[in-house]
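[1] What follows is a predicted protein model with its sequence.
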Amino acid sequence: TASMSPRLDDPMYRSVTFDDLRLAYKEQMTALVYGGVDILLIETVFDTLNAKAALFAADEVKDKTGINTPIMISATITDKAGRTLSGQTLGGFLASVRHVDYLSVGLNCSFGAKDMFPYLRDLSRMAPFYISVHPNAGLPNQLGEYDETPEKMAIQVKDFLDEGLVNIVGGCCGTTPEHIAKLVELAKEAKPHQPVSKPKYMWLSGLELFEVKPELNFINVGERCNVAGSRRFLRLINEKKYEEALNIAHKQVEDGAQILDINMDDGLLDGVSEMTCFLNLIASDPEVARIPLMIDSSNWKVIEAGLKCTQGKSIVNSISLKEGKEVFLDHARLIRKYGAAVIVMAFDEKGQADTLERRIEICNRAYHLLVNDGFNPQDIIFDPNILAIATGIEEHRTYAIDFLDTITWIKKNLDGAKVSGGVSNLSFSFRGNEYIRQVMHSVFLYYAIQRGMDMAIVNPGQAIIYEEIPDELRNLIEDVILNRRDEATDELITYAEQHKRRAIGKINTVSDEWRSLTVDKRLMYALVKGVPDYLENDLQEALTVYGNPVDIIDQPLMNGMNKVGELFGEGKMFLPQVVKTARTMKQAVAILEPALEKQKASQKKENKTAKLLIATVKGDVHDIGKNIVSIVLSCNNNQVMDLGVMTPTEVIINKVKEENPNIVCLSGLITPSLEEMCNVAMAMQKEGFSIPVLVGGATTSKLHTALKLAPHYPNGIVIHTKDASQVPGVVAKLMNPEVADSYINSVKKEYVDLRNESMETSEDILSLSKAIKLRFPIDWTSFETVRPNKLGRHILSSIPIKEVLSYINWKFFFSTWKLSGRFATISEQANVTNPENWLHSFAKEDREKATEAFNIYWDAMELLKKLVQDKVNFIRAVYAIYPSYSRDESLYINGMEVPMLRQQKQGKEGYCVSLCDFVAPYGSKRTDYVGAFAITAGVGAEEWLVKQNLESDDYHKLLFQSLLDRLVEASTEWLHQKIRKEYWGYAADETLTIKDLFALKYQGIRPAVGYASIPDQSINFILNNDLLQSDEIGIQLTENGLMYPNASESGFILAHPKSHYFAVGQIDEEQLDSYRLKRKMDGKTARKFLARNL
């Protein structure tokens, strides 16, 4: 392959090159095209660089013959992680080859059709082309033969066709004419796949797809693999110490570089050879190779050499109009053939642009030349020249502000184009004073990112936070960058000289009485209290006492963990403390890791109570509850294997086969997750398993488990657990051979009783026609609707966290942490730093819990303070207000039908309510309105957490997730008030307090999708596709209509004073059929989304 070395001892070696392949493919294709083939199929792509050579050759053949032959391309997956042999994910592969206009993109060979299914589904959701598939007839047996019959393969392929995933179907290894005949029969009746629209964003890739979306805010391009900018890197390349040079790349990726700039431009180096060697070496390191590369050179031959080594979609840095239009376009066409994006320098025949006018002139000219020649605007990145300021030369004073103004102009006038730059140039006049340089870069980037700068070449390990810069220095540098004062440059030079030796850091010392205890008791104390400060020293001392690191884990550390489990089970320890304990234990094991490696041979296996497999089911991305359960189980001395979120049934089943766990735990928050849990139960029954399954999450219930889950798994038992505190007790009973059978039998008997009770009470449901007659009565003749101040759709692209803090309902925050909502009164205290009076307002037996509530509230406020300081842009919203009416159990919003469900049990007032009752009916001679909204508080949140190095800190990770959930609720409350008072204005005079809002004293309602009044999660597809286009604020939907990021909410806004919240409750088959026909759903899909209501 062109991407990998066949020699283990020489990762830079290649047995075949890009040009070897290109020439061979060109010869073959020329003969085939002249021979009259209808289609060229580049198939079984196991190395994307090989495929790119074939695509390059196809383009050359088209130019040579004048014949444009359609191209199909098909990759092969070689492992269950969904990667090609050369390591690329399907997304990475698509990004690498998307520069060609294909007849189809597909998969072939790989596994059999059954195991190919999830990857084909992923491909069909990403690729804006027709989809092909030709799988093997299963996997070969020991003799290399294929046993899968035509009938069995046809059953598996039918799933592809039923789901509308493909346009072209066929067979690969092991298939025969009989296999193909079966597929022909299936294809006659199948519905063809409808390709998705082209991506709205730039796609780049290394081994993995990197989408340059607005929510990324800013992209760090690592600068240290540049011989012109790093003396150390130059020395290592000169001395042929490539492995050490690769360590520099590693460090940049660890420090947060999202793209890696590679430059070999030095007069004493062979740039072509060094670029080739180093990129081949990078390809051997998956951690570095996973991110896109920026091939940086002023020598076109070096750029081409780099492009011939990279299977991913890279960026070329750079081309310009310096040599004129023809050379510029020739280079751009070649870059497009290689499948790369391009940086265009603001440079033309007259020289480098150094004013605002010249920057605009060159960028405008270059953009239209490229776009008119067929270059994708999303793949154009401008570098309008960041030049040195504070040099003392008058003309240089406007360099920075002109660059900033150029960004603004590009974003307004050159659709799709990106902006980049080499930030280190800015501070060139202060070389030797690294602190001043880094502060200048931080301030400059702060303003550049506000203007819309997409990426910059920086050293990610040296970033200084804007808010942490001393005010005096920050103001000075802003004066220089923004050219605000004539004397600013001289003042900055003076400041730099005076503070040349500035150091950053602080030392904290802590002393406590428990430090005088024995080492084993100190370690137990550290775990129980979650204090990691002294672990390093205490564990080193413990090694001298115990000798074997495993004994330290088995004795003082596990004793501490067992104590934690005991205290939590007794209610004497609270969830925030348990999470801190788990974090401390993780740190302790990491410190012991080197000693554990040394004594691996004598290492004793930990005596775990139970082995558990835990997962959030497919289509569901919520994991905070699952994470809490995982931590609690770990603290009770259990081995927990966490499969994460969005876990397909087949993955769970395969893991059960591989790991043989004692218990499986399934989590889900949304209604469709109930159906997925059902699928898992049925699959476990089919496989003959009998191990217990625990289910939990907001939508689960004991009744649903008894009615819908347990009957599908008669071999075993499905047990509903209400919350994390119940799980250890259930596990303990199941793992105790003396009580397990009697416990399981008691649960099964309870489920039988619940099913019988359910049958007895189900007669209370009214017929749909009778329920409609009992609709909520409103006199529309006496009601005057209010015309909204802002009709139509509107985006709020950045809602500051400070705006919504006062709307946080702390009761629900404490509830997440299994603490009483009574503790929310801490948020009303004037002096939070001295909570003594507040603590004494609780009974003596509650003060320990109150103290813990105070501690977690304090940590939450510190985290919120940090978010405010960092000016994060997590919160975004889109809302729309449209003319609407109700008719035949549906709302018609801006002409779009949105079916609603009606209660079929009478409420307290005797009515069967639907949301349709609160909107003026068709023919009422009233123009009514309905609002819709989607809001998220999670865009960029994961990246911020990683940047703070908190993603592996269980406590702060859970704290962060629980705060995001509260922030999105607070933001929704804030938005609803804004709509009532300003955007719509139907309650313009409202003067409610925050407590009034929490008590629902406002006019109108905002029913959320997936909740009691609108239980159908798939309504989100209508909101996203037809009313809001919420993907534009960074919200994505899973196949089950769940919003990602998790901290997101959507719903409708109704204004009538008599509108109120209600729960639809149980519905019958008649309403289900009526509803699904309006929604154009099949019965299975409707049941999946409305499982809780059936």
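    Okay, I see it. Predicted, not measured: the structure shown is a model, and the values here were computed from it.
[2] use CA for all of it now, contacts and neighbours both
    Fine.
[3] roughly how far apart are Glu189 and Glu1070?
    For Glu189, the distance to Glu1070 equals 30 Å [CA to CA, to the nearest Å].
[4] my read: Met646 touches Val617, true?
    Yes. Using CA atoms under 8 Å, Met646 is in contact with Val617, at 5.4 Å.
[5] So if I had to pick from those two, which one is more boxed in?
    Taking other CA atoms under 10 Å, Met646 and Val617 do not tie; Val617 has more neighbours (29 against 18).
[6] for comparison:
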Amino acid sequence: MAEQETRRNLVLAGLEPLIITPDSVFVNIGERTNVTGSRKFLRLIKEEKYEEALSIAKEQVEGGAQIIDINMDEGMLDGEYAMTKFLNLIAAEPDISRVPIMIDSSKWDIIEAGLKVVQGKSVVNSISLKEGEEQFIHHAKLIKRYGAAAIIMAFDETGQADNYDRRVEICQRSYDILVDKVGFPPQDIIFDLNIFPVATGMEEHRLNALDFFRGTKWVRENLPHAHISGGVSNVSFSFRGNDTVREAMHSVFLYHAIKNGMTMGIVNPEMLTIYDDIPKDLLEHVEDVILNRRDDATERLLDFAENVKGDVKSNEKAIQEWRSGTVQERITHSLVKGVDAFIELDVEEARQAATKPIEVIEINLMTGMNVVGDLFGSGKMFLPQVVKSARVMKKAVAYLLPYIEASKRPPAPKGGVKDAKHWETANRANYGLLKEHAKKMRNQPTDAEKRLWQELSGKQLENYKFRRQHIIGDYIADFICLKENVIVEVDGLIHQLPENQVSDAQRTAWLNSEGYQVIRFSNEEVLFDMEKVLSKIHSALTAPPPGARGAGKILMATVKGDVHDIGKNIVSVVLACNNYEIVDLGVMVPPEKIIAAAIEHEVDIIGLSGLITPSLDEMVYLAKELDKRGMKIPVMIGGATTSRAHTAVKIAPQYRETVIHVNDASRAVTVAGSLLNKDKKIYASDIRAEYDAFRETFLNRSRDKNFLTIEQARKNKLQLDWDNFTPVKPNIIGEQVIEVELDVLVPYIDWTPFFRTWELFGKYPAILTDEVVGEQATSVFADAQEMLAVILKEKKLTAKGIYGIFPANQINDDDIELYQAPPAPEGGAIQIEEKQTWETASPALYDVLKERAKEMRNKPTEAEKMLWNVLSNKGIENLKFRRQHVIGEYIVDFVCLERRLVIEVDGGIHDTAEQKEHDEYRTDWLESKGFKVVRYTNRQVLSDINNTIESIRKELNTNLEVPPSGVRGLFLTLRQQSQKTKGAPNIALADFIAPKDSGKIDYMGAFCVTTGFGVDEWAAEFEKDLDDYNSIMVKALADRFAEAFAEYLHEKVRKEVWGYSADEALSTEDMIAETYKGIRPAPGYPACPDHLEKPTIWKLLNVEKEIGVTLTESMAMWPASSVSGYYFGNPESKYFGLGKIKEDQVIDYAKRRSISTDMATKWLNPNIAD
């Protein structure tokens, strides 16, 4: 067996690379641009309708083909001409040419014609040993010279490999020839092991599929880096005409082939079904054949196939079955399955049968949603399904709303009177009298009525139209909004008389029976608290129809300064599905707005969400404010940064009412129900007791922990061997803006957190086949891929970032000072001698200076020659020097760019006054650019070279500090203070940067990337269409792209920009597992929880101006789909958690940051030990 080594990935390319790693999904090869497989394509090529033929190629790429197979083998075609012309046309179509090409022909001349013009790295399909070893080697060498990969057919001089042993024999021989004799890259070898039909009735064909699987497994285990391909449709050839069976056979074959190592293949997506969706009886019959599990497998499948023949899409039959149920069964089915195709039709049928339209919501829709809630609560339904159910529910309610609104207005009685715009329900017998009395009342309003009319007239209140002294039946209402059937009464003292209170109650009861909502205010309330009056009126106007309030009303808000709302939105949807009315205030909601809205809408529960740690303090503050105002509304706490511990220890003690932490959407439903049911007082008491006990235990545990003082912790810092450490100098120093095409980022996406967003827990890709959540994970993943395709095709999102690497040193133990990168002169940087170093040469004089420098190098003085003998070849401190080097408009004798030290060796001419003045001016200019200049005379060098060398060495070891004007930024880090086990250090991020007194200039980087612009607008479009599912999906994918961008950029920095890991060859899985060298921690995360470091990054990189990402007052990034952080390149750097810190470090930190201790405490509060 061949010795295993680090996996080499197959890399193909059109305009974009296709990197096939062990973690890659199956690569689908489009086959419709093949004249032997598509009659339409053949006709178009024969008629030379190449533009139409291109559309077929484009459709394949848009349909998900990652490689397109092009074949021009037809007797009546000039194959070489057709192949060349078509490939040239493809090259001009970036939508097609972005994917790699497979040049497919049985004729070598056609293949080579294609190889000569194809762009990128293609695949040849195919070569084999059929014509002997010599021809095979000749073709392989040519393919290698053209830089292509190759399909190798399992075929030799004696014929095709038609069993396991022959496959092994031919593949081993072919591989050995290619690798050992041709030097062909093994990762560019793709074996086609021949897929033959099964269930043909011939005994020798029974093992065709099984032998393919075994051969595939053998190749992957014994021929390092090689890949497997094949044409899958061949396996079902015996069942032509029965698509149901063929689709199942293709899916089963692929499932087992991929498990055994098949990498790619020609598959028609329309002839596939999802493996898990295959009916169990059909799956059993097909697998019996494919895996040769029974002697009578073929006969059984043939018999079974007769029963499903013609049932091309069993979905139609399934639809017919559920559509034959009752209207309630149909509505429930639509809600449970998330199907909205028939919901309006069924809701209309239910409306026709109901007494009132509202009953369709209260009875039919809520019956269905109760089933959804029960299934979700019992774990038989998952979050993505619930969100889809909510989408159906919203569409149903939207359809019913116009009918509900119309039903709220009572019908005009006989004698009803109409004006030009509105009709009034006045009693005809009394109408004349009532009309006159109403007119008199309008002309003689009370002061309170006059004041309120000033606020309500002219649609001043949220554009609602009001009328005053309006006749309804036998009554005159003070004010009415006919659209919402809301009546406002303003009562004087007379209404406090017992007889008037009775008549007012009777009047209100009658108006309520006619569908009106009546709210009453005293004259004093209107005159002295107008804001409260208007708030109550607005609340009445926006209240749901009578009877539609449901289980309760819940206010949801992401707290002040925080922009993240995916989790909040998901919880809102799930609660709404369980008959709760949701008042969603959105993101960045200040506490006063939350409190005002809670009062205005008379909510039963307040739900608070937050992702970043400053949001925790906002929640604590809000709890205090709620308590201060004597409010009695329970609070649910949720979000990524929240926890039961923080809720119990920090938030709950601030509020006398119930505060409870809710960690997922399903628990939110249970908690909300418990907070509002008849036993809510018992539940609230139990929660308080539980949190009190938890808090006491937590605080006792914290008190028992031992901590060091900050000075002791610094003495126990991480000790690195700086004497023997040489920092890797970045290839590019300074900041750079970067824009990346989204499809480049797709391979870097970590899908596991995506599933966590939907509360589906498991590691990707294993989650797709998980026994519990696999079906839902597969479904939501398919939806994600569909939206991903739209994002890429329509460029819905953009990836923009900025990053920079800067010289740096650790100072004062815990801080990191960043220095100005050497400035590029006007006109830009010019490269000299080495690609990795740029010089500040004046562009206008550069050619002249370069020639002059060359002359000086060729004619050195004796002193220069002697000194160069020592300086060259890194003779001092292993540092590199250059001679006669151009900086600006000057040529310096010698320079060490790493230490920015210039050495000048002066002859007698430098003693003249004029020359001294020039030298002084030149030195000032060089020092202003961050260089230190030392001068020696020819005599000093020639007479005492040893002292000269020692002097230079001393300057090199002291010339480490950049002048103050060169300081770009200062990062403050925090140090672990908990008592460690013996020998374990108390770490701070600053420990990974060389101290200033080490004599080394180190480097550190920072970055910010975003894929969030346009997300909110696109999500809003879905929300407008009542589609929460896709609204959440958009945001979830944008977040994944942002993280992928951060991963991609970090790799680029490691390998190219900084270059300290240039030979790195990690898979996506390796990167997600953080097996790379160096780290990229982010402010707000365990190693550096201080969000106040973000403004330093923003100032350092000019983030807002360059890429538009802003910071809120709580230091959340907007757009939300953004990532920022640091780059550390030290091989000893690692991720760690700061843990709890003590007050002495908080005070020290406040001094270093020049802020008050109270301010420092606010920002570091979650990490301060109690």
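    Good, I have the coordinates. If you're wondering where the values come from, they're calculated on a predicted model, not measured in any experiment.
[7] so where is the biggest strand by length in the second structure in the first structure?
    Secondary structure of the second structure per DSSP state E: the longest strand is strand 799-811. Aligned using TM-score structural alignment, strand 799-811 of the second structure spans residues 875-887 in the first structure.
[8] do stretch 996-1008 of the second structure as well
    Counting by TM-score structural alignment, stretch 996-1008 of the second structure lines up with residues 922-934 of the first structure.
[9] Who are the packing partners of the longest strand of the second structure?
    When contacts are defined as 3 or more CA pairs under 8 Å, 6 or more residues apart in numbering; DSSP states H and E, strand 799-811 of the second structure sits against strand 734-740, strand 815-819, strand 1002-1010, helix 1094-1101, helix 1103-1107.
[10] if you set the cut-off to 6 Å instead, what comes out?
    Counting contacts by 3 or more CA pairs under 6 Å, 6 or more residues apart in numbering; DSSP states H and E, strand 799-811 of the second structure packs against strand 734-740, strand 815-819, strand 1002-1010.
[11] Is it possible to get those strands out as CSV so that each row also shows mean neighbour count and distance to Lys280 of the second structure?
    Listed next are those as CSV, based on neighbours: other CA atoms under 10 Å; distance: least, CA to CA, whole Å:
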stretch, mean neighbour count, distance to Lys280 of the second structure
strand 734-740, 16, 45
strand 815-819, 24, 63
strand 1002-1010, 26, 46
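[12] Make TSV from these and add distance to Arg1153 of the second structure to it.
    Listed next are these as TSV, based on distance: least, CA to CA, whole Å:
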stretch	distance to Arg1153 of the second structure
strand 734-740	24
strand 815-819	10
strand 1002-1010	19
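[13] nearest to Val219 of the second structure, of those?
    strand 734-740 (36.9 Å; CA to CA).
[14] which bit of the first structure covers whichever helix or strand comes after that closest one?
    Using DSSP states H and E, the helix or strand that follows strand 734-740 of the second structure in sequence is helix 742-745. Helix 742-745 of the second structure corresponds to residues 801-804 in the first structure, going by TM-score structural alignment.
[15] For the matching stretch, list every residue counted as buried.
    Using 16 or more other CA atoms under 10 Å as the test for burial, stretch 801-804 of the first structure gives 801, 804.
[16] now stretch 298-306 of the second structure
    By neighbour count on 16+ other CA under 10 Å, the buried set for stretch 298-306 of the second structure is 298, 300-302, 304-305.
[17] Pick out whichever of those sits closest to Glu62 of the second structure.
    Proximity of these to Glu62 of the second structure (CA to CA) peaks at Ala305, which lies at 33.3 Å.
[18] and the closest residue to that closest one other than its chain neighbours, how many neighbours does it have?
    Nearest-residue entry for Ala305 of the second structure: Val245, 6.7 Å, with adjacent residues in sequence omitted and distances by CA to CA, 6 or more residues apart in numbering. By other CA under 10 Å, the residues close to Val245 of the second structure number 28.
[19] repeat for Ala283 of the first structure
    By other CA under 10 Å, 25 other residues sit near Ala283 of the first structure.
[20] Give me the distance between it and Arg1087 of the first structure.
    For Ala283 of the first structure, the distance to Arg1087 of the first structure equals 48 Å [CA to CA].
[21] swap in Val878 of the first structure?
    Look at Val878 of the first structure and Arg1087 of the first structure: by CA to CA, they are 30 Å apart.
[22] what do you get for Met900 of the first structure?
    Counting by CA to CA, the gap from Met900 of the first structure to Arg1087 of the first structure is 15 Å.
[23] residue contacts, Gly931 of the first structure?
    With contact set as CA atoms under 6 Å, 6 or more residues apart in numbering, Gly931 of the first structure has these partners: 880-881, 1052-1053.
[24] which position in the second structure aligns with Pro737 of the first structure?
    Pro737 of the first structure maps onto Lys678 in the second structure, by TM-score structural alignment.
[25] Tell me which helix or strand its match sits in.
    Per DSSP H and E, there is no helix or strand for Lys678 of the second structure.
[26] Give the burial count for it, as a bare number.
    There are 10 residues near Lys678 of the second structure, going by other CA under 10 Å.
[27] go on, Arg968 of the second structure?
    Other residues lying near Arg968 of the second structure total 18 when counted by other CA under 10 Å.
[28] next one: Thr1085 of the first structure
    So Thr1085 of the first structure, with other CA under 10 Å, has 16 neighbours.
[29] Looks to me like it is in a helix.
    Yes. Applying DSSP: H, G, I helix; E, B strand; the rest coil, one finds Thr1085 of the first structure inside a helix.
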